[in-house]
Structure formats: C-alpha cells, structure tokens
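>>> Only the shape, not the letters, is given here:
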C-alpha cells in the first residue's frame, strides 16, 4: 500500500487487463474509500482484504480471452482464489468480520475484481465463497489459497450431477483427468466424504503413483491409447493394460458416474457398455465440455461445439441414452467451512505445484496453462507465509 496525501485513495499493485487485446500487466491501481465517523473506510457492505496469496486456475486465462467489447473495457484483475487478512470492515459487517481476521475463498463476480492483487474489496453477499479461518487452523496462506475454486468445483460435480441417485458407497466412478487440480479433489472427496466403492482414473502413466496415493484404485494411461474407450471398456469387461482385471472386483457393475475434468468424447459411442442406464441413476459430468482445452489459445466459444450442444439438449429433454451435465463451481460458506475441517483432520491433502512472486506473475501464468501442473500454482503477493 502506498501512503497518499489524499486519505480517500489507497494505492496498490495488481495484475490487470482491459480486454483480450491487452496483455496481462502489473499495474498500480487505487481503491476509493469513504469517510464515516471521522475515518476512511470501505462501503457499508464491503470488506477490504490484504491479499497474502492467490492461486491461478486455467479458467482465469479463459476469462481474459473472453473479454471482448461486449463486457466492456474497464480494468479487470486476474485471479479468483485468495487468502489474506481483513484490513477494513464496512459498517454493516462489523458484527461479522473484524480487522485482523484471516480469510480465504473464491470470488464469483465475473469480469471485474480479481485476486492477484495486494488488496481486494469484497462484498461477501455477492461472493459467498469466503471463509473466516479459525485461529487454531495452522494452514499457510499458500495452502489456504490453493483449494477454494477447485474443491468447490469437485464438490458440485459430486452433488449436482443430474442423476436420480447420489454418489455413494455402491458407486463405481471414472475420473478423466485424475491428476488435474480438480481431479485430485474429486478422488479425495469421493474416497473420504462419499466412500465410493471404486475409483478408476485416466491420467498419464507418470501420475499413477500420485493418484493412487490420493485414493485411486485403478488407472488408465491415456498416453498409450489414441482413444480411451477401448481400455475403459476392458476394465468393465475383464482386463486392464494386459493384466487380468476381474470386474468382479467392481461388484460386476458398470460405472455409475463418469467425471470429466479435461474434455473428452471418446466414450460417447461406447457409453452403453461403460455406464449404467439412466434408470439406475447414472450420469456423465463435465466441467469443460467434450473436447480438450488448450488454455494458451482456447476461448469459451471454442469450448462450445455443435456436438456438445446436441448432447446437452438431448439430455435436458430426456432423449439421450445417458444423463449429461455441465457443472460449474458455486461455492457456499457452509461447504467451505466443512472443507476446512477435512483439511485440519488430515483427510484431504492440499497440493501445491509451484509458487511465484507477484513480480514473476507471467511465469506463474505460463506454468498454469501448460496442462502439466500437478497441484495449484500460487502467487505469493505478500511473502510472510504465517
């Protein structure tokens, strides 16, 4: 923060852009404060958070490339996940927050505020995915920033799947992209919170030990197959990768759920042989559509294909052979608090791939868009990681 002769202005640094035509840049921004009761503060329904850590998600770069003339050329800030300390509290929130509270969460407003910044003005009503961190929680700011968006996304996939039956102890599930940030939490939540019967993941062979440590029972190395439908069908039938795999170990059943974290349509022609029927409470749930995204070039429009539209419409009308749901993160304070308990109990691991300084934000962006990050990419905005 920079001291100004004008106490109604707060200067800070942030990674910003205006439209998709403007590159990401570290700029100096300002926050306007209002005078009340002899001191300068944020508006009545807002809090001011001093950001210590922010986490990047590939979708952050999609928002950048989606910023065309229709969403305006106002200054926009990169990032959605954050962890920090409350610096100012609006008059209407004085009973809920105090200066010095440690908080973390994910913002849900689009095309405006962001978290890769030294300060963030937040309206908790508009952004309910905020958690006051209990004083006895020993997680670092980096760890606190690493989970909100992806864990909430994974939770929504497991809950808001559109099937007639819930994910549970009798479920066999397939996770495409088990080593992705979202996939990592899907594996852990499915195993710990939902106690599913069996988890099969699709990932590169180099990640096998990693996903099995998180809770995956069996893996498929997608790098060895042009199309994953074959090896997935073999698991359902009797073998995997040349080694005998008796499907009796899965209870003699097909998968109840397929969760897609990367974008894939290989399974569609084989779905009747892989997935239980709709009447048995099955569903395919995706967060990215039906084709793999290249986060260096993909825009939101690129992710929408005619085949995707047809699949979604048929599912909504009940005409498709399987239920197909596109899931989106919708965090709630209640779930965020529950997640905090799972972390503290050691039941779920927070996995960080790499950390960068605010000045090195471009390196963090590059790492986040490689599709190789194993865990979250963190930007340490303030380096006192207590």
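Good, I have the coordinates. Not measured: the values here are computed from a predicted model. Residues are numbered from 1 along each chain as shown.
>>> hey, let's count contacts and neighbours off CA atoms from now on
Will do.
>>> Do you have the strands of the stretch 251-386 of the chain handy? List them.
Per DSSP state E, counting those that start in this stretch, the stretch 251-386 of the chain carries strands over the ranges 257-260, 283-286, 324-326, 352-357, 376-380.
>>> now the shortest one: how far from the chain's centre is it?
The chain centroid and the centroid of strand 324-326 are separated by 17 Å under Cα atoms, centre = their mean, to the nearest Å.
>>> go on, the longest one?
Taking Cα atoms, centre = their mean, the mean C-alpha location of strand 352-357 is offset from the chain mean by 16 Å.
>>> put this beside the first:
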C-alpha cells in the first residue's frame, strides 16, 4: 500500500507541476524545431502526458531496480574516462573491470571501438537531463566517470551460466544504448547475450567495430518507415550525407535490398558513394534538395541524417504522397536540456504532433523519429550480408587508444568519409 501511495503521490505531483508549466508558458510561446509552441499546445500536451504517466505508473510492477554492477572487479583495466562535462580532453586511466554477475552476461575483451557524433555531444553535456534520469532509474548511481563509445568488436572473455550461444574465445561485435555509462572505449565491456552477435568472419576487429552502432541505429529506422527486405525492391530512396558513417552503410543496405538510391554529398565524395552503389548523387553545396528534384519523380522514402526545421521541410517536400520520411536526428534531448524534464517532455510531444499529424492527414506522408535499438539478432543478419560481400566497412581513420581525443576531435569536425575507429591494445597491469 505504501508503494501504491507513493505512485499516487508522484502522479499528483506530476500533474501539478505540468499544470503549473502551462501557467508559466509565455503568451508568445516557445520557439522549437517546427515553429512556435503556444500555451494552447502546452495545455493539450500536458493533459495527454498526465494520462500516459498516470496509466504507466499505476500499471507498473513493484519490483525493485537491481543496482548495476559496473567497474567492480578486483582486476583492473585501462579505459578512456570522461570525468566532467565540457570540451576538455578525456583521460586514460586504470579502473576496475566489469565482472560477470548475471546468468546472461557476456564479458568482451575489446579489440576496437568506434566513435560517433553522439559521443562528443554527450561528453560535452548534450542530453544530460534525460540520460541522468534514465541512469538513476536503472540503478547507475555515479554520474562520473563514464566511458564513451557505442559499439565494439572483440573476443569473449567470460560468460554467464545460462549463455548458450557464445563461449570464451568467440569473436563478436555489439553496440550499447546511449544511457549506459560503461561505454566501449575500454579494454573490457560487459553486456547481455541478446545484444551480441558473432562478427563477420571476413572482417578484422577494426573493420567490424565500425558497424554495430550504425546498424542498430539505421536498420530499425528504415523498418519504422516501412522499408524492409520484402518491401524495398524497386523503391526510390533518398539518403542524406552518404559519405558519413550512417549514410555509407544505409546506401549499401538499400542496394542489397534492390532499391534505387539517391544520396547527397559534396563533389569530392561522389566517387566514394558511387562505389557503394548510389544510383544518383546530389551535390548539396551547389543545389538544394527541392531544386535538384524539380520536375523529377519524388522518393518513396527519405532517410534523414540531419536535424532542423529546414532539413525536415526539404525532406518532406521531395517525398511522394504515401511515402515516409524517417529521421535519426531529433530535438528530444535538446528540448529536455533547454526546458527541463517535465516541460521538455511536453514540448517534445507538441513538436512531434505539429509535424506528424498534418503531414499524415493532409499530405499522406509518414514522418518518423527513430532511435538506436540494440539487437544481436540484427547484427547477425547483417553479418551474413557482409560475408556475402554486399556490405563493407567504411573507415575514415584508425587511431590508437592513446590518441582517442584526436579521434573524437576528428568526429566533431564533421565531413568524415566513414567512421573513426580506436584500437584497444592488451595493456599489462
């Protein structure tokens, strides 16, 4: 009864604070991604959020969150540590290794890890409000230090007693969710069996490390837009930023699914994207999407790797009626950082409704936000395509662990041709 009472108190508190948010909203509203959020928008979203939060809390179970066990072994390892938010350099340090405690745990000795744009943003504090909230809920008590890196390739060191598909010595790859403070830029990484797959046999660890995060970010995004192996054949798809880590993979995956692919990049990237299979290329420095597609057939699907109001509108403009635009760059964490968790959640809901509903009702176009979703099975499916020669790794530069800061700076500069990969040596302690 005490637990249920605390839930009711939380629901009441949420509704009180959310209602107060409507009173604090300026008459002129907030300027957000797709325009202005007015006081009326806030009121409607608050009502929806209150119902959703109330329902989920009252239907949730009473089980306690099991504290996460990270960096807790008596054995040590080297890792690249973020000790505070900002632009200052990361530090290489010696910390406790993670250890196998659950029956489904897989401990991986990391051979290589890749870096993504989200890594430098999180290091500098992007998404702090949401990430801290989720980490607390999952039992991660310490904010610092944390380790960046969203994917890796390595060798299984140890497994839990119920792990059936992997054994010590297996070469594997995996990715990790953004909120997890134990990233892959370390000698060892602990994860669950369900998130692991045997890496492609015809790739090195350095090559394999460049792909898991982009696979588990882009594949589910395509599925949400309605693109999959059975529906893709012959479809016209636009992929923004084809020379980047995400874009270079998506081009290859869509060609493996027999799509017609158009991509954007600058002139010096034309050769690269055509080698990946792109049928048409738009030089974004010379012409806009809308002007480039004037008088031409619109796309069935648009895969957006850039954020912002203008980008979304351009993508929707070149998408046909009945088609879909999916973006992996959303304003969700930015709004939570700017407005706080409660008001930010309301603004996110309004932001989404203002573009999604009108596009669907009046133009017949689906607009979808998508996020990274871990899946070992998905990695296994792509590993088969890699081994068939249909997908290859695209690596801009490879760095040693000691040069991890240089690697992150290179990512931050943008305009990379593929991924940045950091190799992890076997240090002695």
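Right, received. Where do you want to start? It should be emphasised that the depicted structure is a prediction, and the values quoted were computed from it without experimental measurement.
>>> what's the TM-score here?
The TM-score (TM-score structural alignment, normalised by the length of structure 1) is 0.77; 337 aligned residues with a Cα RMSD of 3.4 Å.
>>> before we move on, the earlier item: would you mind giving the strands of the stretch 251-386 of structure 1 as CSV with distance to residue 27 of structure 1 added?
What follows is the strands of the stretch 251-386 of structure 1, written out as CSV (distance: least, Cα to Cα, whole Å):
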stretch, distance to residue 27 of structure 1
strand 257-260, 37
strand 283-286, 35
strand 324-326, 35
strand 352-357, 15
strand 376-380, 16
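>>> With respect to burial, which of these scores highest?
When you average the neighbours per residue for each of those (mean count of other Cα atoms under 10 Å), strand 376-380 leads with a mean of 29.
>>> Over which residues of structure 2 does it lie when aligned?
Aligned using TM-score structural alignment, strand 376-380 of structure 1 spans residues 419-423 in structure 2.
>>> what's the mean gap between that stretch and the aligned bit of structure 1?
Once superposed with structure 1, the aligned residues differ from stretch 419-423 of structure 2 by a mean of 0.6 Å; criterion: mean Cα distance after the TM-score superposition for structure 1.
>>> centre of the chain versus that stretch, how much separation?
A distance of 17 Å separates the C-alpha centroid of stretch 419-423 of structure 2 from that of its chain, computed with Cα atoms, centre = their mean.
>>> what's the answer for stretch 85-92 of structure 2, then?
Relative to its parent chain, stretch 85-92 of structure 2 has a centroid offset of 21 Å by Cα atoms, centre = their mean.
>>> What are the buried residues along it?
Neighbour counts over stretch 85-92 of structure 2 (16 or more other Cα atoms under 10 Å) mark 89-90, 92 as buried.
>>> Do me a favour and get the end-to-end distance for it?
Separation of the first and last residues of stretch 85-92 of structure 2 by Cα to Cα, to the nearest Å is 16 Å.
>>> Run through who's touching that stretch.
Here stretch 85-92 of structure 2 makes contact (Cα atoms under 8 Å, 6 or more residues apart in numbering) with 78-83, 123-125, 402, 405.
>>> Please apply the same query to stretch 141-158 of structure 1.
52-55, 80-84, 104-106, 129, 167, 181-183, 185-186, 189-190, 259, 285-286, 327-331, 335-336, 350-352, 376-378, 380, 385-386.
>>> one step back: for residue 209 of structure 1, find the nearest of the strands of the stretch 251-386 of structure 1.
Closest to residue 209 of structure 1 of the strands of the stretch 251-386 of structure 1 is strand 352-357 (Cα to Cα; 16.0 Å).
>>> against structure 2, where does the closest one fall?
Going by TM-score structural alignment: strand 352-357 of structure 1 matches residues 395-400.
>>> Mean deviation, that stretch versus structure 1?
For stretch 395-400 of structure 2, the mean deviation from structure 1 after alignment is 0.8 Å (mean Cα distance after the TM-score superposition for structure 1).
>>> Contacts for that stretch, please.
Stretch 395-400 of structure 2 has contacts (Cα under 8 Å, 6+ apart) with 206-207, 210, 406-407, 416-424.
>>> Only the buried residues of stretch 308-315 of structure 1, if you could.
Buried residues in stretch 308-315 of structure 1 (16+ other Cα under 10 Å): 308, 311-312, 314-315.
>>> Among these, which are located in helices?
308, 311-312, 314-315 (DSSP state H).
>>> still on that earlier bit, mind checking the strands of the stretch 251-386 of structure 1 for the one nearest to residue 223 of structure 1?
Ranking the strands of the stretch 251-386 of structure 1 by their distance to residue 223 of structure 1 (criterion: Cα to Cα) puts strand 257-260 first, at 16.6 Å.
>>> Identify the residue of structure 2 aligned to residue 177 of structure 1.
Using TM-score structural alignment, residue 177 of structure 1 sits opposite residue 241 in structure 2.
>>> residues near that match, how many?
Residues lying near residue 241 of structure 2 (other Cα atoms under 10 Å) number 24.
>>> who's in contact with it?
Per Cα under 8 Å, 6+ apart, neighbours of residue 241 of structure 2: 247, 263-265, 305.
>>> in what helix or strand does it lie?
Secondary structure from DSSP states H and E places residue 241 of structure 2 outside every helix and strand.
>>> now the one 10 residues further on
Assessed by DSSP H and E, residue 251 of structure 2 sits inside helix 245-256.
>>> burial count for residue 384 of structure 1?
For residue 384 of structure 1, using other Cα under 10 Å, the count is 10.
>>> Spatially nearest residue to it, not counting backbone neighbours?
residue 52 (7.7 Å; Cα to Cα, 6 or more residues apart in numbering).
>>> Could you tell me how many residues sit around the alignment partner in structure 2 of the one you found?
Residue correspondence to structure 2 (TM-score structural alignment): residue 52 of structure 1 is matched to residue 111. Burial of residue 111 of structure 2 is recorded as 26 neighbouring residues (other Cα under 10 Å).
>>> quick one: contacts for residue 111 of structure 2?
Residue 111 of structure 2 touches 152-155, 187, 205-206, 423-425, counting by Cα under 8 Å, 6+ apart.
>>> The host helix or strand of it vs structure 1, average distance?
Assigned by DSSP H and E, residue 111 of structure 2 belongs to strand 105-115. Compared with structure 1 after the fit, strand 105-115 of structure 2 shows a mean deviation of 1.1 Å (mean Cα distance after the TM-score superposition for structure 1).
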